[in-house]
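> Fold the stuff below for me.
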Amino acid sequence: MTTEETRIAEDREHKAYWKRWGSYLSERQWGTVREDYSATGDAWEYFTHDQARSRAYRWGEDGIAGISDNHQRLCFAIALWNEQDSILKERLFGLTGKEGNHGEDVKEYYFYLDNTPTHSYMKYLYKYPQTAFPYTELVAENKERDRHAPEYELLDTGVFEQNRYFDVVVEYAKAAPEDILIRISITNKGSEAKPIHLLPTLWFRNTWSWNHDEQKPTLQLTHSDEKLSIVEADHPILGKRSLYCHGTPELLFTENETNNERLFDVANSSHYVKDGINNYLIHNQKSAVNPDKIGTKAAPHYQLLINAGETKVVKLRLCDTSEFIQPFGLEFDQIFAQRITEADEFYNRICPFEISEDERNIQRQAFAGMLWSKQFYYYVVQEWINGDLAKPVPPSERKQGRNIDWQHLFNEDIISMPDKWEYPWYAAWDLAFHLVPLAMIDPDFAKQQLDRLTREWYMHPNGQIPAYEWALSDVNPPVHAWAAMRVYQIEKKMYGRCDRKFLERVFQKLLLNFTWWVNRKDVDGKNVFQGGFLGLDNIGVFDRSAPLPGGGQISQADGTSWMGMYCLNLLAIALELAIELPVYEDIASKFFEHFLYIADAINHLGSDQTELWDETDGFFYDVLHCSSRNQLRVKVRSMVGLIPLFAITTIEPETLSKLPNFKRRLEWFIRNRPELKQNVACMETPGVGEKRLLSIVNSDKLRRILQKMLDESEFLSEYGIRAISRYHAEHPYILNIDGQEYRVDYEPGESSTAMFGGNSNWRGPIWFPVNYLIIESLQKFHFYLGDNFKIECPTNSGKMLNLWDVSTELSRRQIAIFLKDASGKRPVYNNAEMFQNHPDWSDLILFYEYFNGDRGSGIGASHQTGWTGLVAKLIQQCGEYQ
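Below you'll find the model as predicted:
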């Protein structure tokens, strides 16, 4: 067991709370639903980036390279000033959903370089221009561009030319759970000496302005000499902490309270306000900070002049004692060296296989991104709707507005975020995919995430799982049973632990969710589902969540397949639990039966023209049922028709031998309901090694689907499986309803449609989550069909591969997005010269939301390590089996 694993165990057993402090600070709190108290629900406009430096947040805090305790009472992050910017750089800048020509987007360069599950060591890089940050230019230029033009990025402005920037590296190392060493290294990458102001900032989340009886915490200077200063933090619940500041910086204090004068032309409740340090430094307002050195926000002010190529280091220490004699002695750097060595040992243990240095670098940064993207998330819907006692009553429109049906929801936890700037809120189906790589390094946290999402203060009383704060009632694919089983299996394989209590606890709650799906999304009771957009945004001809043009409804191939997959996932969990608890054999039988009904429906429902399976094309399509009783297949070759592959499971013969009651019941069902097994892969036919298969897709349909999926002129890209077939580049799908034309074209990159927002695109790009499920499904088919079942890959290449080899080929194509190719270029960065050729940029990895279907270049949220972090698992799998 590595040292880091020992720390994880100590935290699990409550012997030492190593996870109390971590990288839990958001990178954007402004522009979120939580902070929106408007009548219109326009979160981006109600609380803007310009207001953020002056306006106290209600539900969370944000910062650069920041940390906090697990309830975000006390926060720490860095602030910077290059003597050129018009504001202090306290938070990352980006465009709102309305400002970006492809939706919201962060316009900064920052990188998660390292992190461990207990946050015993963390490393973050921020690249800070030496010239004025082009805030206005970025907004104006992107506003002028339409959806067909690329985004205007920070590199495009020229602020990094001639290396005129600072590399700011922030590192944390824990000497103990409550003793955090902080090392900030700033390197001048330019050719001449430049000044920079560093303000490592400590502050309390404002909890006292919303209710009259909340006790206010304090920060105050308690010691200062020629070697160090000490700021003491005193919180009524957290207790006392001390921030040691090396050297002789000026100590600046203010309050984390709103500057009402600036924002609303109303008198301030305190002379010292949130932007006091900004105003003191930028505007030379000497009275803006408290001369008594007390407040709720404080920062040592380091003024540095750094020569070309020089690095200067600032050291701090945040701990629960004020009795250190030499907080920055030899021990300080020794602890950093030790924690870095321990991090290396831990990650070498996670992936002990022979992989390239480039792959190891990608994997390490993927894991780092997963851990840096943990965030304190606080949202109590009832309080948010009704308002606070010490504040004005919110507009009456909120009583009928967003999330009104979710007043039970009470979220106050550390949760894995998709992207802490672009998506600083949990997304239900994203989170399920996060847990696969997270389970590799911290199964305790992965299990906790699934457990939280199914608790009664998250899950709706009717059984629905909350989607995301913008619309908690939206419907995401039901992948949580899959995630629970994968987390269980990964922990069992990598750590030798079988946590059946976790599996049973989550299973019981997912039964409620499954019932919600059956009752709410199977309108006609025919086992064909209408889930809505199901996370695939604009993949359809029109918005599948909204009322359809002309009325009617859609029978969804993907919605039905997701439910088939859900049945099999719950079946697999029930079988695992039944080995020790025979009562679960009955439940397993129920899901076996339900799956056969769903599989029969998707393969046989309706006439030849209204079945979801198109025998002529050899593909699954949605079927549109119009109010005029016309029915037609929506013949878009998309991921919708590949998702039926996900509904598959194999059952080992030893499992059946251990569960005789389950075996007897399923054999009875097969004998007495023969019509349900027609054209459905079922348990009656043994496969390789007497394994048994349950699948929506039988071997004949599998071959026909894979012919299209593995065709490079259709779905198969050099970098994975496209969301829509390239066939539609030459043959757009066009549908006319009531004189209105609806169409789908192949779009490999950014979206040209506003459906679901500018940064939604499932019309050609490559998405990691569904690619990962394709890879996993092919492996399951191989377990059953064996080496003798081969398919041409790529189609028309003459190269025949078994399905395991096909899955490996797809994995390698996905990994290739990030790997340097023969010319030393990474496809993810396309023509970004700085990332491709500059030695200080070329090994830094950004994990985008999705990828160009032809080039593999990154698109959308640039730090969505969440589900794109699945690349870490793919690298491990390829290393294990090469």
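
> all contacts plus neighbour counts: C-alpha atoms, from now on.
Will do.

> helix, strand or coil for the residue lying closest to Arg12 once chain neighbours are set aside?
By the measure of C-alpha to C-alpha, 6 or more residues apart in numbering, the closest residue to Arg12 outside its immediate chain neighbours is Asp444, 7.3 Å from it. Look at Asp444: counting by DSSP: H, G, I helix; E, B strand; the rest coil, its state is helix.

> Now for Asp444, how many residues are close by?
By other C-alpha atoms under 10 Å, 17 other residues sit near Asp444.

> Would you mind confirming that it makes contact with Glu13?
No - between Asp444 and Glu13 there is no contact under C-alpha atoms under 8 Å: 10.8 Å.

> And the closest residue to Gln84 other than its chain neighbours, how far from Val231?
If the residues on either side of it in the chain are set aside, Gln84 comes closest to Ala132, at 4.7 Å by C-alpha to C-alpha, 6+ apart. Counting by C-alpha to C-alpha, to the nearest Å, the gap from Ala132 to Val231 is 31 Å.

> more crowded one of those two?
Counted by other C-alpha under 10 Å, Ala132 and Val231 do not tie: Val231 has more neighbours, with 25 against 15.

> so which strand or helix has that one?
For Val231, the host element (DSSP states H and E) is strand 228-235.

> so Trp867 sits right up against Asp430, yeah?
Yes - if you go by C-alpha under 8 Å, Trp867 and Asp430 touch, sitting 6.1 Å apart.

> which residues do these two both contact?
With contacts defined as C-alpha atoms under 8 Å, 6 or more residues apart in numbering, the residues shared by Trp867 and Asp430 are Pro418.

> neighbour count winner among the two?
For Trp867 against Asp430, the residue with the higher neighbour count under other C-alpha under 10 Å is Trp867, and the figures read 29 against 23.

> burial of Asn211, as a residue count?
With other C-alpha under 10 Å as criterion, Asn211 counts 12.

> should've said Pro395
Neighbours of Pro395 (other C-alpha under 10 Å): 14.

> Tell me how far it lies from Gln29.
In this structure, Pro395 and Gln29 are 21 Å apart, going by C-alpha to C-alpha.

> show me where the stretch 651-800 of the chain has strands.
Shown for the stretch 651-800 of the chain, the strands assigned by DSSP state E, counting those that start in this stretch span residues 692-695, 716-717, 720-721, 733-737, 740-744, 790-792, 800-802.

> which of those strands is buried the deepest?
Each of these was given a mean neighbour count from mean count of other C-alpha atoms under 10 Å, and the largest, a mean of 30, is that of strand 720-721.

> and for comparison, fold this next one:
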Amino acid sequence: MKNPEKIRLSQQQKEEKDWLKWGPYLSERQWGTVREDYSAGGDAWNYFPHDHARSRAFRWGEDGIAGITDRYCNMCFSIGLWNGKDPIIKERLFGLTGPQGNHGEDVKELYYYLENTPSHSYMKYLYKYSQKAYPYNQLIEENQKRNRKELEYELLDTGIFDDNTYFDVSTEYAKGDETDILIKITITNRSNQAAPITLLPQMVMRNHWSFKEMSRKPVISKKGLKSNPFVKIDHPYVGKYNLYFQKAAHLFFTENETNREKLYQDKNDHPYKKDVFNDAVCTNDFSLATKNSSGTKFAPLYQEIISGGESKTFQLRLTEETLESPFSDFDSIFEARQKECELFYNNIAPKASEDQKNILKQAFAGLLWTKQYYNYEVERWLEGDSKTTPPPQQRKNGRNSTWKTLRNHDVLSMPDAWEYPWYAAWDSAFHCASFASIDPEFAKEQLLLFTKEWYMSPNGQIPAYEWNFSDVNPPVQAWATLQIYSTDKKITGEPDIKFLKRMFNKLSLNFNWWVNRLDRNDNNVFQGGFLGLDNIGVFDRSHGVPGGGFLDQVDGTAWMALYSLNMLEMSLRIAEHDDSYEDMATKYFGHFVFIAEALNKMDTDKANVWDDIEGFFYDRLTLPDGQSTTIKIRSIAGMLSLAAVLTIKKSVLDKFPRFKASILWFQKYRAENLKYEVIQQYEADGDLLLSLVPKDRMQKLVTTLLDENEFLSEYGIRSLSKIHEKAYQIKIAGVEYSIDYEPAESTVPLFGGNSNWRGPIWMPMNYLFIQALREYQWYSGNDFLFEYPTGSNKLLNLKQVSDELSKRLIHMFEKDEKGNRAINKNYEKYYQDPHFKDLILFYEYFHGENGRGLGASHQTGWTAMVANLIEQLEQD
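Reported below is the predicted structural model:
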């Protein structure tokens, strides 16, 4: 049976049709972002707060609820709602800023990504809207009262969803063609009493004209008869479109421009500003909103009273075509796209349980819904725009001022469309490993973007994230490249060597940046900084070491060892088609050997990184006077050494005699004076295992990893050993520092206090460990057996161990015998409800003891890897 979605992806790849011209690229939060911040001190949250967003034009994008846009965010569609009680219409999601939350920023809404195909031919988004007044002030005030040791105060805690006094607002999109988008909005009253609802399906033209010169201003103008109205959209960048809609009570028009009188007490040049719709609905005065028949912001107004348990559906159609009967084929197109979506996902894991299929589909839906348009040109941002007041001079030496070559103007995979509406380099790499299962071409393009000259710095550094592009994210792009390559080859049957070459050549520059910048002593032990693991240390690793010393980081060194092995593997795969890359395999083999030697050697005059008695790798702190000590924190930073492992089969080695000769040379001459023989158990007629840690240390680390009193939780691998329930303390330069096991939200303010690596479970790190254990199994077969869990007397091989770890992670999302999911631990009552029970959120990280979801509630990006685990178990 033909798969229509795969046909669309093929058409996109061959440039026969542009199915990705329109998609869910509209951000859920543009306010409070760095790119909209023109303050002197870089106070993004307060410079552009939520309260300004309805009245103030954005410079670098737009936002909205359940929205879509063209790939460059010029024409934006989203929904606005009003329940008759709120002080403002609901046209964007609300949440707490970083300073407001007791654990940092946090979206305070209930919404779910239910369906999405890679071509965005069918999409479904569910928003739950209370019939009671939204508690804006209550959420702020209650969270500010709470300290870091208390739970966050969430929307469900306020009681506004009790007694089912809410609407389910389902927004669906189906593409009739690449520029023909059908829109269906279904509002269902979940209470048993009738309730009023106002709906504004909004079309907004992004405001370029207030900031720079345009050839002409876009316009939305009323057309058609009163009984069958539509609007024509004429945009100089996108073209001409028609928006058809069912008969409405009123048609609103205004301009998407800042209300300077309201915000700054300046005089407006005209009254038709961005917030006209809000004021009209909330005051029931439609005179200004209906006075014009054209503008740059438009919405038909629907006012309904919906009976208890009843639904009301609204249809719209955005198309380049001029249609006499725009809704005659509406239902048939929707039905076809829905069936095609179901077929597409059923083929990914056909043997999975129905609950697992639901988890997988929503994981991928969230991944696709968080594809976002992202625009940030640092040099222009620093200088300001030609038609606005120049920003303060202090900014020119402030945040990101050294990144003037960075010019981002693309659709990117975001970690989260509200809490993280910007990319993070290592997040995106993990996202791509998941994207490869459903859209390998998009995954490839995403990774390649980060190596472009308008992303990557001229010195080879990959930008970390917009709050500080110069920070250092772990270098997982090479690992992700191989994941995508392997998945793509499995799907297509063809190796994409061109993709490998393109990534390899650019990543070589980035690898050299790491070697030259982050190995300060040229000893192949790396410093790195915070490396994405935020508060995993006793102090903030990205702001220098207390007392002016330096920190040799096990995780930094492990990441570089993994990077070396990834580049080595890429070299060999390319060399099978282009033998000039065989020498590069030797180069990266050498890098790996030197790094492995450095990490494992036993120093006599300094504190050892490896503690043989405790069987663990610890970071080493060296102070300016030369004194060294190890910081004995048992965390995944030390455990990461397990992740750097590669098996090279004899059949591959035999193809490359020069590379094989180099291995034998290293084995003979390097091993003579070392206690750690990097090339373990290698014989010329066998397979080769390259592991950052020798076999005896690997066995100790895995035993610790699988110990339920240390790292192994019922739901996966914790980020910090449970033995630190008793706090670890160390004095540095006369100051006491400490760390203790915190299985849930952070109780310390490092990195805003909104993430925690001191005990919770993180999906991407667990995924790395699972893949590493499988790699060891590929070499050893059943030679390595471990108690699982440690002390249980139940012996498993490493493939079986990896499967059991996968099951624990998946189990967080699955219903138990009572119908509860661990991720919903604090809200089981609500999620037992038939209208909640199949809705799944993909959190940033998870409670180390009970699996409860923590952090960003919609960070589907890397948590979508649960879908990879479901798929992997089935394929086994």
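
> hmm, back to that, list the buried ones in the next helix or strand after the strand holding Val231 of structure 1?
The first helix or strand that comes after strand 228-235 of structure 1 along the chain, using DSSP H and E, is strand 239-246. Neighbour-count burial for strand 239-246 of structure 1 flags 240-246 (criterion: 16 or more other C-alpha atoms under 10 Å).

> Out of the residues you listed, which two are the most distant from each other?
Using C-alpha to C-alpha, the pair of the buried residues of strand 239-246 of structure 1 lying farthest apart is Lys240 and His246, separated by 19.7 Å.

> circling back to that earlier point, which other helices and strands contact the strand holding Val231 of structure 1?
The elements that strand 228-235 of structure 1 packs onto, with contact taken as 3 or more C-alpha pairs under 8 Å, 6 or more residues apart in numbering; DSSP states H and E, are strand 218-224, strand 239-246.

> let's go with 10 Å and repeat that
Counting contacts by 3 or more C-alpha pairs under 10 Å, 6 or more residues apart in numbering; DSSP states H and E, strand 228-235 of structure 1 is packed against strand 74-81, strand 194-204, strand 218-224, strand 239-246, strand 250-254, strand 294-295, strand 297-306, strand 311-319.

> Ok, which of the ones you listed comes nearest Leu472 of structure 1?
strand 74-81 (28.1 Å).

> what's the mean deviation for the closest one versus structure 2?
On superposition with structure 2, the mean distance recorded for strand 74-81 of structure 1 (mean C-alpha distance after the TM-score superposition for structure 1) is 0.4 Å.

> and that strand with strand 239-246, angle?
The directions of strand 74-81 of structure 1 and strand 239-246 differ by 30 degrees, with axes from the mean of the first three to the mean of the last three C-alpha atoms, to 10 degrees as the criterion.

> in structure 2, what residues pair with strand 74-81 of structure 1?
Mapped onto structure 2 using TM-score structural alignment, strand 74-81 of structure 1 covers residues 75-82.

> How about the contacts made by the closest residue to Val313 of structure 1 other than its chain neighbours?
The spatial neighbour of Val313 of structure 1 that comes closest, neighbours along the chain excluded (C-alpha to C-alpha, 6+ apart), is Ser185 at 4.4 Å. Residues near Ser185 of structure 1 by C-alpha atoms under 10 Å, 6 or more residues apart in numbering: 125, 166-171, 311-315.

> If burial is judged by neighbour count, which of those pass?
With neighbours counted using 16+ other C-alpha under 10 Å, the contacts of Ser185 of structure 1 contain these buried positions: 125, 166-171, 314-315.

> Give me the most central residue, structure 2.
Most central in structure 2 under C-alpha atoms, centre = their mean is Pro415, positioned 1.8 Å from the mean C-alpha point.

> among the helices and strands packed on strand 228-235 of structure 1, which is nearest Ala484 of structure 1?
Ranking those by proximity to Ala484 of structure 1 (C-alpha to C-alpha) places strand 74-81 first, at 32.3 Å.

> Reformat the buried residues of strand 239-246 of structure 1 as CSV; add distance to Tyr423 of structure 1.
Below are the buried residues of strand 239-246 of structure 1 laid out as CSV (distance: C-alpha to C-alpha, whole Å):
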residue, distance to Tyr423 of structure 1
Lys240, 33
Arg241, 31
Ser242, 32
Leu243, 31
Tyr244, 33
Cys245, 33
His246, 36
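
> where does stretch 131-147 of structure 2 sit relative to the chain's centre, distance-wise?
Going by C-alpha atoms, centre = their mean, to the nearest Å, the spacing between the C-alpha centre of stretch 131-147 of structure 2 and its chain's C-alpha centre is 27 Å.

> Sorry, wrong one. I was asking about stretch 226-234 of structure 2.
Distance, stretch centre to chain centre, for stretch 226-234 of structure 2: 38 Å (C-alpha atoms, centre = their mean).

> ok so, going back, mind giving me CSV with the strands of the stretch 651-800 of structure 1 and columns for distance to Ile335 of structure 1?
Converted to CSV, the strands of the stretch 651-800 of structure 1 look like this (distance: least, C-alpha to C-alpha, whole Å):
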stretch, distance to Ile335 of structure 1
strand 692-695, 53
strand 716-717, 46
strand 720-721, 42
strand 733-737, 61
strand 740-744, 57
strand 790-792, 54
strand 800-802, 50
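
> closest to Thr254 of structure 1 out of those?
Closest among the strands of the stretch 651-800 of structure 1, using C-alpha to C-alpha: strand 720-721, at 51.8 Å.

> now do the same end-to-end measure for stretch 268-276 of structure 1.
Stretch 268-276 of structure 1 end-to-end distance (C-alpha to C-alpha) = 12 Å.

> chain center to that stretch, what's the gap?
Taking the mean C-alpha point of stretch 268-276 of structure 1 and that of its whole chain, the gap between them comes to 35 Å (C-alpha atoms, centre = their mean).

> Repeat that for stretch 276-292 of structure 2.
Distance of stretch 276-292 of structure 2 from its chain centroid, counting by C-alpha atoms, centre = their mean, is 38 Å.

> just stretch 383-394 of structure 2 next, same as before
Distance of stretch 383-394 of structure 2 from its chain centroid, counting by C-alpha atoms, centre = their mean, is 31 Å.
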